[in-house]
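[1] here's my sequence, what's the structure:
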Amino acid sequence: MKPFFSVLISLYNKENFIKSTLESVRAQTFHDFEIIVVNDGSTDGSEAVVQSISYHRIRYFKQDNKGAASARNAAISNANGKYFALLDADDLWQENYLETIHQLILSYPNQKVYATAVSIETANGEIRSVYSIKNITDGEIYLVDYFESSYINTLLTSSSTVVHPSVFAKTGTYDTSIKSGQDTDLWIRIGIHYKIVFINLPLVTYRYGKESLSNKIKRVVDKPKFDNYTDLEAVNPSMKKFIDLNRFSMAILSKLENDQISFNRFEKAIDYKNLNKKQQFLLKQPPSVVRCFYFFKKRIEYLGIHLSAFK
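    Okay, here's the model as predicted:
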């Protein structure tokens, strides 16, 4: 019999996190699931940690290092569940996460994509992720457009999203040509075709450790270019604004890297009406000023002060 959920975890060099991540899945109050772990050629002790855990629901696979997109696709291809629950190898679920998603599915059986709110772990405790849903209230359920809801932070993440397998049949899986940010590219394709059932409860903890790849400046050449969506943007204003906000992030990253060619490519595609005053100001600053702002922002985060150009 098929499990209700397949929990899909791609693993690369997370030996200090994967045990607690798996324990957070094992502690779920809803028990009808399998766990698919795909080790993407880890060079640390990640494999030993997983193999030290005796739990019949874990199905373990390993491959040579091919990148996160490839490992996530391998997990998808090996999954047997009625729904696929995405989870990064260093994040945590509250014990009622799957039970809550299960209730959302029963309440909205004609929908295909489900998500919860996220808390972000920082050096000074956890902070709630903020979304661009009008009059948003704690604990409420919303059926929303992905793009309109994600102008501040993405409504979908790699640890808070559950999809019906038919979604991947329609949208395709992760783009293996994108080394970093392949999840954003997938969310765009999902947002084109599906509404999101979202509950504003922070049932996922995004762990933002110093050793996390997410806490480093990534190369802009490894990021999505968004070139495939130009025609659709022209007829979908909310999608255009969402992608322009992502282009803004890529343009700022280009400035941090002194990559003028990439900056020009992203900046010229932006409709400045989709940016707020802070974002417009930052795009006009020289790279040296942008770098000062960036490192100042990172430094004061350790004091519990969080600045954002998106609100």
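[2] going forward, measure contacts and count neighbours with C-alpha atoms only.
    OK.
[3] which residues sit against stretch 46-65?
    Residues from elsewhere that reach stretch 46-65, judged by C-alpha atoms under 8 Å, 6 or more residues apart in numbering: 11-16, 18-19, 33-42, 71.
[4] my bad, stretch 221-235
    178-182, 184-185, 239-240, 243, 250, 262, 266.
[5] next step: the contacts of stretch 46-65 restricted to helices.
    Among these, DSSP state H puts I18, K19, A71 in helices.
[6] sorry, back to before: out of the contacts of stretch 46-65, name the ones that lie in strands.
    L11, F33, E34, I35, I36, V37, V38, N39, D40 (DSSP state E).
[7] between those, which sits nearest A123?
    L11 (23.8 Å; C-alpha to C-alpha).
[8] can you spell out which helices and strands pack onto the lengthiest strand in the chain?
    Longest strand in the chain, counting residues (DSSP E): strand 196-207. With contacts taken as 3 or more C-alpha pairs under 8 Å, 6 or more residues apart in numbering; DSSP states H and E, strand 196-207 sits against strand 92-93, helix 97-107, strand 113-122, strand 141-144.
[9] redo these as JSON lines? Include distance to F295 and mean neighbour count.
    Formatted as JSON lines, those follow (distance: least, C-alpha to C-alpha, whole Å; neighbours: other C-alpha atoms under 10 Å):
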{"stretch": "strand 92-93", "distance to F295": "28", "mean neighbour count": "25"}
{"stretch": "helix 97-107", "distance to F295": "35", "mean neighbour count": "17"}
{"stretch": "strand 113-122", "distance to F295": "16", "mean neighbour count": "22"}
{"stretch": "strand 141-144", "distance to F295": "35", "mean neighbour count": "16"}
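[10] list the contacts of N274.
    K241, D244, L245.
[11] all helices for the stretch 151-300 of the chain, in order.
    In the stretch 151-300 of the chain, the helices defined using DSSP state H, counting those that start in this stretch lie at 166-171, 182-193, 230-233, 237-256, 260-268, 277-283, 287-301.
[12] which of these sits most buried?
    Among the helices of the stretch 151-300 of the chain, ranked by average contacts under mean count of other C-alpha atoms under 10 Å, first place goes to helix 237-256 (a mean of 22).
[13] from the chain's centroid, how far away is that one?
    16 Å (C-alpha atoms, centre = their mean, to the nearest Å).
[14] contacting residues around that helix?
    Outside helix 237-256, the residues that reach it (C-alpha under 8 Å, 6+ apart) are 147-148, 150-151, 217-220, 223, 226, 233-234, 260, 262-264, 266-267, 269-271, 274-275, 279, 282-283, 286-288, 290-291.
[15] here is a second sequence; please produce its structure as well for comparison:
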Amino acid sequence: MLTKPFFSVVIPLYNKEKYIEATLLSVLNQTFKNFEIIIINDGSQDNSIAIVQALNDPRIKLCSIENQGVSFARNLGIKNARSNYIALLDADDQWYPYHLQTMHDLIVDFPNKGLYCSRYEFVFKNIISKKSKLKDIPDLYRGPITDFFSSNLFDPIIHTSATVIPKHIFSEVNFFDTNLKSGQDTYLWIQIALKHDVVISNAISSKFIKYANSLSKSQHTKGRIFILDKFKKQEENNSAFHKYMDMNRYAIALDYKIHNQQALSHSIYKAINKKNLNSKQKWLYGLPSLFIKHLYKLKNSLDHIGVFFHLYR
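    Okay, here's the model as predicted:
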């Protein structure tokens, strides 16, 4: 009988031939060795499968399916996992060698929690990096987050590739929603954080690698609208959660304004409690859409040369 691994690393794979080898090597080179890797090849049309097979490591389990989307692929990997802890990883992100050891120690020190995460950094052109900035959580803090939604108002606390979730939690929240084309990860985090403690490490142990300089696309925003009205009852009794959801409304309203869908933008903006917005956010939304678009392009260009600023923090 095979020994159950401590972690099951679940990687959805779709046309990532340029990145998947580096991603997998970052897993295979972990100092903590007790893991399996489950790759769900979601109908790739490039050379991704051959690259995975060339690594020829017995810990890698490869399953190929017709393209059904990232949520379906993740769910299938989770359901086939042999371990009690699911470490999520996207096929173009990477871990530092101590990531799984960091997550293992976090689980041992803070058992029976809903979600475990490490800090992460953004990497631009594989050279310039920026660590995530979290509200009211000191860089050296390690443990349960006192107010998850209040602390989630700067950079997101949770990045998919820096996350470990007990397998039974996925069953509790019905896995990733396959009907959502975007925002499915945020939807899952919210469901977990409303019911369970989220624990964070003080270590930066994963890299979110940004390869392209592009604006978000409004068609990908549609899935996020579904989330906005899903938790109205919980918002009524939790001011921090209400503000967090208003920040999501604001981001979506801006996205629609940038893409000249003014009616949708204004209807979402109207639903925001304006007390949850600061003066800079209100000013930015009042600008012409073309000017907002130029500001985002400028921000993206500056990110890629190591100059970082937030448009509406």
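[16] need the buried ones from the contacts of stretch 46-65 of the first structure selected in PyMOL.
    PyMOL command restricting the contacts of stretch 46-65 of the first structure to the buried ones, with burial defined by 16 or more other C-alpha atoms under 10 Å:
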select buried, resi 11+12+13+14+15+18+19+33+34+35+36+37+38+39+40+41+42+71
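[17] quick check, A203 of the second structure in contact with E121.
    No - assessed by C-alpha atoms under 8 Å, A203 of the second structure is found out of contact with E121, at 10.5 Å.
[18] state the distance from the alignment partner in the second structure of N80 of the first structure to V9 of the second structure.
    Superposed on the second structure with TM-score structural alignment, N80 of the first structure falls opposite R82. Look at R82 of the second structure and V9 of the second structure: by C-alpha to C-alpha, to the nearest Å, they are 10 Å apart.
[19] name the nearest residue to the residue nearest to the spatial centre of the first structure, sequence neighbours excluded.
    Residue closest to the average C-alpha location in the first structure (C-alpha atoms, centre = their mean): T157, at 2.8 Å. Of all residues beyond its chain neighbours, the one nearest T157 of the first structure is D183 (7.6 Å), with distances taken as C-alpha to C-alpha, 6 or more residues apart in numbering.
[20] just tell me what the one you found corresponds to in the second structure.
    D183 of the first structure maps onto D185 in the second structure, by TM-score structural alignment.
[21] same question for I120 of the first structure.
    Using TM-score structural alignment, I120 of the first structure sits opposite F122 in the second structure.
[22] how about L275 of the first structure?
    Match for L275 of the first structure (TM-score structural alignment): L277.
[23] distance of its match relative to I305 of the second structure?
    From L277 of the second structure over to I305 of the second structure (counting by C-alpha to C-alpha), the distance is 29 Å.
[24] likewise L180 of the second structure?
    33 Å.
[25] mind checking which of those two has more residues around it?
    Neighbour comparison, L180 of the second structure and I305: the larger count goes to L180, with 21 against 13 (by other C-alpha atoms under 10 Å).
[26] so how far is stretch 185-195 of the second structure from its chain's centroid?
    Taking mean C-alpha positions (C-alpha atoms, centre = their mean), stretch 185-195 of the second structure and its chain are 11 Å apart.
[27] in the superposed pair, what's the mean gap between it and the first structure?
    Superposing on the first structure and averaging over aligned pairs (mean C-alpha distance after the TM-score superposition for the first structure), stretch 185-195 of the second structure comes out at 1.1 Å.
[28] what lies in contact with that stretch?
    Residues contacting stretch 185-195 of the second structure (C-alpha under 8 Å, 6+ apart): G114, L115, F148, I158, T160, I169, V173, F175, F176, D177, I227.
[29] please repeat the previous calculation with a cut-off of 7 Å.
    G114, V173, F176, I227 (C-alpha atoms under 7 Å, 6 or more residues apart in numbering).
[30] can you get me a residue count around the residue opposite the third one in the first structure once aligned?
    Just to be clear, that refers to F176 of the second structure. Superposed on the first structure with TM-score structural alignment, F176 of the second structure falls opposite Y174. By other C-alpha under 10 Å, 22 other residues sit near Y174 of the first structure.
[31] isn't Y174 of the first structure up against A71?
    No - applying C-alpha atoms under 7 Å as the test, Y174 of the first structure and A71 come out as separate, 9.4 Å apart.
[32] any residues in contact with both of the two?
    With C-alpha under 7 Å, 6+ apart, Y174 of the first structure and A71 have no common neighbours.
[33] counterpart of H304 of the second structure over in the first structure?
    Using TM-score structural alignment, H304 of the second structure sits opposite Y302 in the first structure.
[34] Y208 is in contact with that match, correct?
    No - Y302 of the first structure is beyond contact range of Y208, at 12.0 Å (criterion: C-alpha under 7 Å).
[35] mind checking which of those two has more residues around it?
    Taking neighbours as other C-alpha under 10 Å, Y302 of the first structure and Y208 compare with Y208 leading, 17 against 12.
[36] quick one: residues contacting that one.
    I120, E121, T122, N215.
[37] returning to that earlier point: closest one to L92 of the first structure among the helices of the stretch 151-300 of the first structure?
    Taking these one by one with C-alpha to C-alpha, helix 182-193 is closest: 18.1 Å.
[38] just the angle between the closest one and strand 196-207, please?
    Angle of helix 182-193 of the first structure versus strand 196-207, following axes from the mean of the first three to the mean of the last three C-alpha atoms, to 10 degrees, is 170 degrees.
[39] how many neighbours does the match of N80 of the first structure have?
    Neighbour number of R82 of the second structure under other C-alpha under 10 Å is 20.
[40] for it, which residues are in contact?
    Contacts of R82 of the second structure (C-alpha under 7 Å, 6+ apart): K4, P5, S8.
[41] could you list which of those belong to strands?
    Per DSSP E, these map to strands at S8.
[42] most neighbours of all the contacts of R82 of the second structure, which one?
    Busiest of those [other C-alpha under 10 Å] is S8, holding 26 neighbours.
[43] that one corresponds to which position in the first structure?
    With TM-score structural alignment as the criterion, S8 of the second structure pairs with S6.
[44] how much space is there between its match and V37 of the first structure?
    10 Å.
[45] for Y142 of the first structure, same thing?
    31 Å.
[46] and K311 of the first structure, how far is that from K277 of the first structure?
    Taking C-alpha to C-alpha, one finds K311 of the first structure at 10 Å from K277 of the first structure.
[47] likewise for A234 of the first structure?
    23 Å.
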